[in-house]
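> Give me a 3D structure for the following:
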Amino acid sequence: MPDNKHITHPADAKRIDIHDLHEVRNWCQGFGCTEEELNNAVAAVGTWADDVREYLKK
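Next up is the predicted model:
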């Protein structure tokens, strides 16, 4: 994600950067999950957004 925090979309909309708090909040809002659930999903399936989305559906 860019340093400009006014830009709310991720720099790479296909991957999740769990080290960027603004991006994590945006992904959590989009997926309807908590930060813990997002971190668990990324740990389980990696950083590809489509894989995380499928994991969270289960």
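
> use CA for all of it now, contacts and neighbours both
Fine.

> Contacts only, for the residue lying closest to residue 14 once chain neighbours are set aside.
Leaving aside its chain neighbours, residue 14 sits nearest to residue 49 (5.3 Å; criterion: Cα to Cα, 6 or more residues apart in numbering). By Cα atoms under 8 Å, 6 or more residues apart in numbering, the contact set of residue 49 is 13, 14, 15, 16.

> Let's see this one next, to set against the first:
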Amino acid sequence: MSDDKNNSQSRDRQRINIHQDYELRDWSKSLNTTPERLKEAVAAVGDRADKVREYLGQDKPSR
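Below is the predicted model of the structure:
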């Protein structure tokens, strides 16, 4: 998920930006977690989606 909603480059979808409200909302929904838990995960392991999924105990996205 990138800052530019028209940009669908895969590298942007591998990073979670918790400072953008729409990204926080969308990633929380996608990962089936709360925004607070997502912020905790990003603080613990960084903004890479694969590491956040691992931290949250998920192997694959829930899309």
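
> Could I get the TM-score for this pair?
Remark: TM-score between the superposed chains equals 0.81 [TM-score structural alignment, normalised by the length of the first structure]; 54 aligned residues with a Cα RMSD of 2.2 Å.

> thinking again about what came up before, which of the contacts of residue 49 of the first structure are buried?
15, 16 (16 or more other Cα atoms under 10 Å).

> a markdown table for the contacts of residue 49 of the first structure, including distance to residue 56 of the first structure?
Formatted as a markdown table, those follow (distance: Cα to Cα, whole Å):
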| residue | distance to residue 56 of the first structure |
| --- | --- |
| 13 | 17 |
| 14 | 16 |
| 15 | 15 |
| 16 | 14 |
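
> Helices along the second structure, start to end?
Using DSSP state H, the helices of the second structure run over 21-30, 35-45, 49-55.

> what sits up against the longest one?
For helix 35-45 of the second structure, the external contacting residues (Cα under 8 Å, 6+ apart) are 16, 18, 24, 25, 28, 48, 51, 52, 55, 56.

> returning to what we had before: I'd like to know which of the helices of the second structure is closest to residue 5 of the second structure.
Closest of the helices of the second structure to residue 5 of the second structure is helix 21-30, at 10.0 Å (criterion: Cα to Cα).
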